[in-house]
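Engineer: The following comprises the amino acid sequence and a computationally predicted model.
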Amino acid sequence: MKMKIYQIIIACLFLGSQASFAQNARFTTQGVIEYEKKINMYALIKDQVKKNADRSYYAQAFEDYQKKNPQFKVLKSTLKFSKDQTLFTPIEEDVVGNGFFDFASSDQNNIISTNAAAGTSVAQKKVFEQTYLLKDSTRKINWKITNEMRNIAGYDCRRANALIMDSIYVVAFYTEEIPVSGGPETFSGLPGMILGVALPYEHITWFATSVLDQPVTDDKLKAPIKGKPVDTKQLTNILKAATKDWGEWGQDALKAFLL
């Protein structure tokens, strides 16, 4: 009888501590996240060399590139968020161009405002010399959530996988400790903030390096307004027409600008 009473007391203490932990747990609902985008340029260039008929010329150009440039190109961006709204903005840096191997995917072309509650987004896209203002619904991504966990920028994150644009395999890591359905670029739709994204076959990653928990006022989340207005279908048709004679290079540019 004493043993049963003891077990009941222990159970009550355990439940009480769990309830206290839940009450005191802090969830970040406003703040600024800094991301690093890393592009494996060597892998990206190798793919192009394999696809090109004049492999010897490209191989020599690749050797020259390796002598002057590191394997990874690193770019930074921020994501401001509050409740259901986010604003993704590249950080302007004096980045040396890639010269002969100047891929659209190795730059940062977008400023993106997303309203998760309304399911809409506004993206200012720089496409070569033209700037477009893309207004449309947010991308629908059929995520498959897994049990794999990873800590990113101090937050416990769960892995989710998906396929977008018919052929791009995506690995994302999101945290429920930031209960905002957002992420870098156009990646969203998970029950928490995406702090890490990898496109293994595109040789690109975005990972959060810091999360600053602070108030973000509405004026800091204003959507971009500059650019030629288009929706996704219109922009797709424009890009397909512009890159139709570019071969593999054109297909890569098309994917990068529509990502």
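Structural biologist: Yes, it's here.
Engineer: contacts, neighbours, all on C-alpha from now
Structural biologist: OK.
Engineer: Tell me which stretches of the stretch 1-150 of the chain form helices.
Structural biologist: Listed in chain order, the helices of the stretch 1-150 of the chain (DSSP state H, counting those that start in this stretch) span 2-24, 41-51, 55-68.
Engineer: Quick one: closest of these to A198.
Structural biologist: Judged by C-alpha to C-alpha, the one of the helices of the stretch 1-150 of the chain that comes nearest to A198 is helix 41-51, at 14.3 Å.
Engineer: how close does T114 get to V74?
Structural biologist: According to C-alpha to C-alpha, to the nearest Å, T114 and V74 sit 24 Å apart.
Engineer: who's more crowded, these two?
Structural biologist: T114 (29 against 16; other C-alpha atoms under 10 Å).
Engineer: returning to that earlier point: between the helices of the stretch 1-150 of the chain, which gets nearest to D245?
Structural biologist: Counting by C-alpha to C-alpha, D245 lies closest to helix 41-51 out of those; the figure is 15.2 Å.
Engineer: Taking their axis directions, that closest one and helix 55-68 sit at what angle?
Structural biologist: Per axes from the mean of the first three to the mean of the last three C-alpha atoms, to 10 degrees, the angle that helix 41-51 makes with helix 55-68 is 170 degrees.
Engineer: Tell me which residues are up against stretch 243-258.
Structural biologist: Here stretch 243-258 makes contact (C-alpha atoms under 8 Å, 6 or more residues apart in numbering) with Q48, K51, F103, A104, S105, N109, K125, V127, M165, T236, L239, K240.
Engineer: which residue ranges form the strands in the stretch 101-250 of the chain?
Structural biologist: Remark: strands assigned in the stretch 101-250 of the chain by DSSP state E, counting those that start in this stretch are 110-115, 120-127, 130-137, 144-152, 155-164, 168-175, 193-199, 204-213, 228-230.
Engineer: The shortest one - contacts with which helices or strands?
Structural biologist: Taking 3 or more C-alpha pairs under 8 Å, 6 or more residues apart in numbering; DSSP states H and E as the contact definition, the neighbouring helices and strands of strand 228-230 are strand 130-137.
Engineer: List the buried residues in the strand it packs on.
Structural biologist: By neighbour count on 16 or more other C-alpha atoms under 10 Å, the buried set for strand 130-137 is T131, Y132, L133, L134, K135, D136, S137.
Engineer: Could you tell me which residues make contact with the fifth one?
Structural biologist: Taking C-alpha under 8 Å, 6+ apart, we find K135 in contact with T120, S121, V122, A123, P229, V230, D231, T232.
Engineer: try this one side by side with the last:
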Amino acid sequence: MNKIIITIALVIVSFTSFAQDFQGMAVYESKTSTAEFKSRMEGNKDITPEMQKMFEERMKSMFEKTFVLNFDKNASIYKEEEKLDAPGTQGGGNMRMMTSSFLGGGGTQYKNIKEKIFTIDKEMMGKEFLIQDTLPKLDWKMSQETKEIGGYMCFKATAKQKASQSDFRNFRMKKQEENKGKKEATEKPKSTGLMASDGEIPKEIEVVAWYTPEIPVSNGPENYFGLPGLILEVSAGKTTLLCSKIVMNVKDKKEIKAPTNGKVVTQKEYDEIVTKKMEELKEMNQSQGRNGNGGMQMRMGR
């Protein structure tokens, strides 16, 4: 514990040396585990090896992203880095835009750690929303465990977080009951989509963060903040965000201000809107299945 106290004291001293116009930039690589989806596909005899390969490539493009965090002492802008579609991937851009809002990307995320507020602009199925709310405060448990990330000494902190019901990165399959018969166990899976009827988003997830007091900014990717140093890595549920590049005192400073376009809603209201839309799509898919036209609820495009 003494090691943590000393590093926090160094952070307080370092804060005073920061210029008023200080600004930094950090790049984060995001990866979300897709093991459950791959396992589900392997159990579906209707999916050919070619279809599975295409599906895995699309899953990789959706679940592996790059984000840029531009920050000063009090606020930050966090945004997904735009990528060009590979040759021959028709509709890839539209698919990415459609799913990005559900998979931790899309829009600009403004965070003010001094005022404890955030603003995110999201586009969902042609409609623009502006989510404005207070930052969720996590009860961080500090640890003396350390590791090095990109040349920076980092300390470990853990917390429990309420899972957003509009973030489908945390989607998981429900466990099958042990007493189910063999016939039921060998039935063709109902779907391979992100909104399978036998899946759910947990109410709570575990968060493991690694922060460095060497960069005395109480900020990090997404809505993570509140630690005595910049968060360079965070694992939340099935997703890991790892910092791959840091630039301090950048010359090309970005304007750090909140986005303004879209219908203003709270995070709870936005989650309810997304949940309702997902239920509508799920019912539509189930109806198609009863009519013999079943398929993935969230198509991967052509």
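Structural biologist: Thanks, I have it. If you're wondering where the values come from, they're calculated on a predicted model, not measured in any experiment.
Engineer: care to give me the TM-score?
Structural biologist: Scored against TM-score structural alignment, normalised by the length of the first structure, the superposed chains reach a TM-score of 0.70; 223 aligned residues with a C-alpha RMSD of 3.8 Å.
Engineer: Pull the most distant pair out of the contacts of stretch 243-258 of the first structure.
Structural biologist: Pairwise distances among the contacts of stretch 243-258 of the first structure were taken by C-alpha to C-alpha; the largest, 27.4 Å, belongs to K51 and K125.
Engineer: Compare the two and say which is more crowded by neighbours.
Structural biologist: Between K51 of the first structure and K125, counted using other C-alpha under 10 Å, K125 has the larger neighbour count: 22 against 13.
Engineer: Quick one: map that one onto the second structure.
Structural biologist: Counting by TM-score structural alignment, K125 of the first structure corresponds to K122 in the second structure.
Engineer: Quick one: residues contacting the closest residue to Y58 of the first structure other than its chain neighbours.
Structural biologist: Spatial nearest neighbour of Y58 of the first structure, chain neighbours left out: V49 (5.6 Å); criterion: C-alpha to C-alpha, 6 or more residues apart in numbering. If you count contacts by C-alpha under 8 Å, 6+ apart, V49 of the first structure has them with R55, Y58, A59.
Engineer: Give me the buried subset of those residues.
Structural biologist: Y58, A59.
Engineer: Make CSV out of the contacts of V49 of the first structure and add distance to S188 of the first structure.
Structural biologist: CSV is the format used below for the contacts of V49 of the first structure (distance: C-alpha to C-alpha, whole Å):
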residue, distance to S188 of the first structure
R55, 39
Y58, 37
A59, 38
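Engineer: and of the contacts of V49 of the first structure, the nearest to K67 of the first structure?
Structural biologist: A59 (12.8 Å).
Engineer: Now I39 of the first structure. Nearest residue, chain neighbours left out?
Structural biologist: Nearest non-adjacent residue to I39 of the first structure, counting by C-alpha to C-alpha, 6+ apart: I204, 4.7 Å away.
Engineer: give the contact list for that neighbour.
Structural biologist: I204 of the first structure touches K37, K38, I39, N40, A198, counting by C-alpha under 8 Å, 6+ apart.
Engineer: so how many other residues sit close to the residue mapped onto I145 of the first structure from the second structure?
Structural biologist: Under the alignment (TM-score structural alignment), I145 of the first structure maps onto M142 of the second structure. The number of residues packed near M142 of the second structure is 15, by other C-alpha under 10 Å.
Engineer: And for Q214 of the first structure?
Structural biologist: Q214 of the first structure has 14 neighbours, counted by other C-alpha under 10 Å.
Engineer: Next up, the contacts around the one in the second structure that sits across from it in the alignment.
Structural biologist: Aligning on TM-score structural alignment places Q214 of the first structure opposite N249 in the second structure. By C-alpha under 8 Å, 6+ apart, the contact set of N249 of the second structure is F22, Q23, G24.
Engineer: Distance of N249 of the second structure relative to D271 of the second structure?
Structural biologist: Going from N249 of the second structure to D271 of the second structure by C-alpha to C-alpha gives 37 Å.
Engineer: E279 of the second structure too?
Structural biologist: Distance from E279 of the second structure to D271 of the second structure, by C-alpha to C-alpha: 12 Å.
Engineer: who's more crowded, these two?
Structural biologist: Applying other C-alpha under 10 Å to E279 of the second structure and D271 shows that D271 carries more neighbours, namely 16 against 13.
Engineer: Which residue in the first structure aligns with that one?
Structural biologist: The alignment partner of D271 of the second structure in the first structure, by TM-score structural alignment, is T236.
Engineer: Now that match. Nearest residue, chain neighbours left out?
Structural biologist: T236 of the first structure's closest residue in space is L258 (C-alpha to C-alpha, 6+ apart), at 7.2 Å.
Engineer: go on, W143 of the first structure?
Structural biologist: Nearest residue to W143 of the first structure in three dimensions, chain neighbours excluded: A162, at 4.9 Å (C-alpha to C-alpha, 6+ apart).
Engineer: count of neighbours near that neighbour?
Structural biologist: Using other C-alpha under 10 Å, A162 of the first structure is surrounded by 14 other residues.
Engineer: Assess the claim that N161 of the first structure and N147 are in contact.
Structural biologist: No. At 11.2 Å, N161 of the first structure does not count as touching N147 under the criterion of C-alpha atoms under 8 Å.
Engineer: higher neighbour count, those two?
Structural biologist: N161 (17 against 8).
Engineer: for the more buried one, what are its contacts?
Structural biologist: Neighbouring residues of N161 of the first structure by C-alpha under 8 Å, 6+ apart: W143, K144, I145, T146, Y169, V170, V171, A172.
Engineer: What is the burial count for the alignment partner in the first structure of L69 of the second structure?
Structural biologist: Superposed on the first structure with TM-score structural alignment, L69 of the second structure falls opposite L79. L79 of the first structure: 24 surrounding residues under other C-alpha under 10 Å.
Engineer: any idea how far L135 of the second structure lies from I113 of the second structure?
Structural biologist: Distance, L135 of the second structure to I113 of the second structure, using C-alpha to C-alpha: 8 Å.
Engineer: Equivalent analysis for S76 of the second structure, please.
Structural biologist: With C-alpha to C-alpha as the criterion, S76 of the second structure and I113 of the second structure are 8 Å apart.
Engineer: higher neighbour count, the two?
Structural biologist: Set S76 of the second structure next to I113 and count neighbours by other C-alpha under 10 Å: S76 wins out with 28 against 21.
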